[in-house]
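[1] Next input, structure requested:
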Amino acid sequence: MRTDDRVTLVEMGPRDGLQNEAAALTPAVRVELIRRLASTGLTHIEAGAFVSPKWVPQMAASDTVLSSLDHDAGIRYPVLVPNMKGFETARAVGARDVSVFAAASESFSRKNINCSIAESLERFRPVCEAARAEGMRLRGYVSCVMGCPYEGPIQPQAVLTVSRALMELGCEEISLGDTIGTGTPAATRQLLAVLADELPVEQLAAHFHDTYGQALANLLVALEAGVRVIDASVAGLGGCPYAKGASGNVGTEDVLYMLNGMGLETGVDLDGVVDVGAWICEHLGRPPASKAARALAARRVSN
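    Reported below is the predicted structural model:
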């Protein structure tokens, strides 16, 4: 494992989490969620997605959410932008961090965004050029890095090809998404070994879903490989649309509990995140999916 003991958490709850929840929350509740998360010490909080509300109603009014946040408080609020229309809207309301998303699976790309991988990268080119011209921080997501609901296992070389292309477009960081959560520690180790041969590990982030209960084990392998950026979602918000009833995003509380136990610094207050998770789950009408959140909440009651 690398000797540095600082890990950056990218909080995905307000975007990747909520967009996979059945309930669509008001912009005011989403803004309050982000503010509460910021109060715990989180410095990277994905605030929304500038996509069609017809397809993702949970992300409607992301412009209202982003314009309501304090952009001078030392906190990054990245937003997802699929095209120039989304980029222009995001820029108009103060976006400083934008993200684009591609897939390592050809079938997933065609079914999810109705174009090939190559076509998706070309769509992103003007967005990336505009973001770089504006001095914005640019992040790239790669979906299905270890498994696809249509193709099955994905080869690391396919992930490398897409990741390299996104970096060539100007992405400063590549978030590796195990979208359906089928990855295992062995697959994670193999993937990162292939990527590390050509890409700087300090520019890679781990975005692992917990559909099969493998997320923390996979994150441990990623940490051992030198990855120091982890995506997680408060209370385990979100699900896996390709496995009905299954959990999706790894819970921020679970990740924090593991990192704290390893002596790795995040600057984030675990108890505070537990409180935020309980609060947002009341609005969603469901309990937290995070095991650490449930255990810590139960311990408080028993004490």
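[2] hey, let's count contacts and neighbours off CA atoms from now on
    OK.
[3] My guess is residue 5 contacts residue 262. True?
    No. Shown here, residue 5 and residue 262 do not form a contact pair, counting by CA atoms under 8 Å, at 9.1 Å.
[4] secondary structure class for residue 25?
    When classified by DSSP: H, G, I helix; E, B strand; the rest coil, residue 25 comes out as coil.
[5] residues contacting residue 120?
    Residue 120 is in contact with 102, 109, 113, counting by CA atoms under 8 Å, 6 or more residues apart in numbering.
[6] In strands only, show me those residues.
    Assigned to strands by DSSP state E, the following of the contacts of residue 120 qualify: residue 102.
[7] With distance to residue 220 and neighbour count as new columns, can the contacts of residue 120 be given to me in CSV?
    Formatted as CSV, the contacts of residue 120 follow (distance: CA to CA, whole Å; neighbours: other CA atoms under 10 Å):
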residue, distance to residue 220, neighbour count
102, 25, 26
109, 28, 21
113, 31, 14
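[8] For the longest helix anywhere in the chain, buried residues please.
    Across the chain, the longest stretch assigned as helix under DSSP state H is helix 117-133. Judged by neighbour count using 16 or more other CA atoms under 10 Å, the buried positions of helix 117-133 are 117, 120-121, 123-125, 127-128, 130-131.
[9] Next: stretch 256-272.
    Neighbour-count burial for stretch 256-272 [16+ other CA under 10 Å]: 256, 258-259, 266, 268, 270-272.
[10] which of these lies closest to residue 49?
    residue 268 (24.2 Å; CA to CA).
[11] another one to check against the first:
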Amino acid sequence: MNDFDLVLPPAVDVREVGMRDGLQLEDPVPLAGKLAMLEALVATGVQRIEVTSFVSPKAVPALADADQVAAELHRFTDVRFSALVANLRGAQRAVDAGIADLEYVVSAADSHSRANAGRSTSEAVAAVGDIAALAHGAGGSLEVIVATAWDCPFDGRTPVDRTVDVTRAAVTAGADAMCLGDTIGTTTPLRVVRLVDEVRRVSPGVPLGVHFHDTRGTGQANALAAVQAGVTQLDASVGGLGGCPFAPGASGNIATEELVYWLEDSGVATGMDLDAVLVAAAVTERSVGRELPSSLHRAGGKNAPRGTFAPA
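    This next block holds a predicted model:
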């Protein structure tokens, strides 16, 4: 325990989602640009990368090259790659492409579920068992990500019981891990802790992660609250890229470099090199062709003299 009685774990596991969530709203990045970005991310020391999504190329053209990206993953070792899917068909595509660790999105709010996946929450939950069986049969795992876990852009605040019920059903159906998603970046620290506590009560022993967006500037505060509540698996996106194409107003994820910055400075190990993450942000900025939203990327890191840093 430190001087301020701030209880933090000795280490956390950061999953980099910039290749998927970070790019899905961008103009399509050529495969060469994605691979440059991937190489830079692997060099950071990150152990988990959500590398793409097997969804309709018409709905998300930025990720239409999922099979091509998957075909290049053999070049990288000591990194656990996963892919996001929206249905059983996408899960089969991922497994066929060689990615057996899957994330399946279930929206706790019906309206977002219909906008995102074309079906109700209950219909989405009903597919968990089949997708889990497919992943397990291929030697992989299934994590269910509960989108709109706190709030929905159409239905408003998501009742806690609704998210808890989705979690309970997903775990019963075979999910190996759960993740709570603040899809539109509206939650706040106290609400984070309350929902984490309630979800844990119905899924004891099941790994639980969090996925925050920084739409209203509360993303890193929410991450700190989650870590203090005992969560040690956090999603982040290099440069703060990201957003949901089916959630109006959703903006970028919390920035990987900012998360690593405050965790490491607080004595919480991430296994990642901050300078390498900043290099990856510069590579990503070149790949997407626009300035990244991350404040730390613009500032130039911990020791950069004020006003001297220019993004690559």
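[12] Got a TM-score for the pair?
    Once the chains are laid over each other, their TM-score by TM-score structural alignment, normalised by the length of structure 1 reads 0.93; 301 aligned residues with a CA RMSD of 2.0 Å.
[13] Do a quick rundown of the strands in structure 2.
    Ranges of strands in structure 2, per DSSP E, are 13-16, 48-54, 80-85, 102-107, 142-147, 151-152, 156-157, 177-182, 208-212, 233-236.
[14] what about the second one, how far off from structure 1?
    So the one you mean is strand 48-54 of structure 2. Its matched residues in structure 1 lie on average 0.7 Å from strand 48-54 of structure 2 after superposition (mean CA distance after the TM-score superposition for structure 1).
[15] The first one now?
    On superposition with structure 1, the mean distance recorded for strand 13-16 of structure 2 (mean CA distance after the TM-score superposition for structure 1) is 0.4 Å.
[16] From the contact counts, what lies against that strand?
    strand 48-54, strand 233-236 (3 or more CA pairs under 8 Å, 6 or more residues apart in numbering; DSSP states H and E).
[17] elements contacting the first one?
    Contact here means 3+ CA pairs under 8 Å, 6+ apart; on that basis strand 48-54 of structure 2 packs against strand 13-16, helix 66-70, strand 80-85, helix 88-96.
[18] any chance of the ones you listed in CSV, plus mean neighbour count?
    As requested, those are exported to CSV (neighbours: other CA atoms under 10 Å):
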stretch, mean neighbour count
strand 13-16, 22
helix 66-70, 18
strand 80-85, 23
helix 88-96, 19
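[19] Out of these, the one nearest residue 51 of structure 2 is which?
    strand 80-85 (5.9 Å).
[20] ok so, going back, can you say which of the strands of structure 2 is nearest to residue 69 of structure 2?
    By CA to CA (comparing all of those), the closest turns out to be strand 48-54, at 7.6 Å.
[21] Could you tell me where the closest one falls in structure 1?
    Aligned using TM-score structural alignment, strand 48-54 of structure 2 spans residues 44-50 in structure 1.
[22] okay, stretch 281-298 of structure 2 sits on what stretch of structure 1?
    The aligned range for stretch 281-298 of structure 2 is 277-294, by TM-score structural alignment.
[23] neighbouring contacts of that stretch?
    Against stretch 277-294 of structure 1 from outside (CA under 8 Å, 6+ apart): 23, 25, 33, 234-237, 247, 250-254, 257, 274.
[24] can you give me the end-to-end distance of that stretch?
    Length of stretch 277-294 of structure 1, first residue to last, CA to CA, to the nearest Å: 10 Å.
[25] go on, stretch 203-218 of structure 2?
    End-to-end distance (CA to CA), stretch 203-218 of structure 2: 26 Å.
[26] what's the closest of the helices and strands packed on strand 13-16 of structure 2 to residue 139 of structure 2?
    If you check each of these against residue 139 of structure 2 by CA to CA, strand 48-54 wins as the nearest, at 16.8 Å.
[27] What angle do strand 102-107 and the closest one make with each other?
    70 degrees (axes from the mean of the first three to the mean of the last three CA atoms, to 10 degrees).
[28] residue contacts, the most centrally placed residue in structure 2?
    Centroid-nearest residue in structure 2, with CA atoms, centre = their mean: residue 235, separated by 4.0 Å. By CA under 8 Å, 6+ apart, the residues touching residue 235 of structure 2 are 14-17, 209-212, 254.
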